[in-house]
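Engineer: Take a look and give me a structure for this.
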Amino acid sequence: MAIKGSKLPQRPKKRAKFIQRKLNLVSPGTWLCDLTLERYEVREKKISKKRPRGLKAMGHMDSDSE
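Structural biologist: I've put the predicted structure just below:
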């Protein structure tokens, strides 16, 4: 038995936006299966002190050589 035709693509094709909107109107809760705990985790930003740059930074440098 031989299979004829072309190989399927690796990724499925994306739905057109207008079709997806119509599906959302018909069954609005379909996207709920995509919700995971990771979407609700809040990532805290790292607090970094801004260091002065340029000539202002050169005046504050601690150097032992004089």
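Engineer: From here on, just use CA atoms for contacts and neighbour counts.
Structural biologist: Will do.
Engineer: In the protein, where's the longest helix?
Structural biologist: When the chain is parsed with DSSP state H, its longest helix is helix 17-26.
Engineer: Give the next helix or strand downstream of that helix.
Structural biologist: For helix 17-26, the following helix or strand on the C-terminal side (DSSP states H and E) is helix 55-60.
Engineer: next up, for comparison:
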Amino acid sequence: MPGFFIALHKMLKGLRACLAVPAHNMAIIGRYIKFCLCIVVAGKIVFLALQSWRKFYEFNDC
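Structural biologist: Coordinates of the predicted model:
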């Protein structure tokens, strides 16, 4: 799990650097944040689906 926190820290540092730019770039930053959230949610859904599929497969293996 530490890899996740390192990635999060890097993303926050990147966002802090972005926030130093003029306000007209805030829309681009907002779109970027939405894009990242969509990726995170999709990744979680895929991970949970794979986990449940693996349990189902192991259950039916015997």
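Engineer: Could you quantify their similarity as a TM-score?
Structural biologist: Once the chains are laid over each other, their TM-score by TM-score structural alignment, normalised by the length of structure 2 reads 0.24; 28 aligned residues with a C-alpha RMSD of 3.6 Å.
Engineer: Pull out the buried positions in the longest helix of structure 1.
Structural biologist: Going by neighbour count (16 or more other C-alpha atoms under 10 Å), nothing in helix 17-26 of structure 1 comes out as buried.
Engineer: Run through the helices of structure 2 in chain order.
Structural biologist: Assigned by DSSP H, the helices in structure 2 fall at 2-19, 26-61.
Engineer: now the ones you listed as TSV including mean neighbour count?
Structural biologist: Formatted as TSV, the helices of structure 2 follow (neighbours: other C-alpha atoms under 10 Å):
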stretch	mean neighbour count
helix 2-19	11
helix 26-61	12
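Engineer: circling back: so what does the longest helix of structure 1 touch, helix or strand wise?
Structural biologist: In terms of contacts (3 or more C-alpha pairs under 8 Å, 6 or more residues apart in numbering; DSSP states H and E), helix 17-26 of structure 1 is not packed against any helix or strand.
Engineer: for structure 2, which residue is closest to the average position?
Structural biologist: Among the residues of structure 2, the one closest to the centroid is Val40, at 2.7 Å (C-alpha atoms, centre = their mean).
Engineer: how close does it sit to Phe47 of structure 2?
Structural biologist: 10 Å (C-alpha to C-alpha, to the nearest Å).
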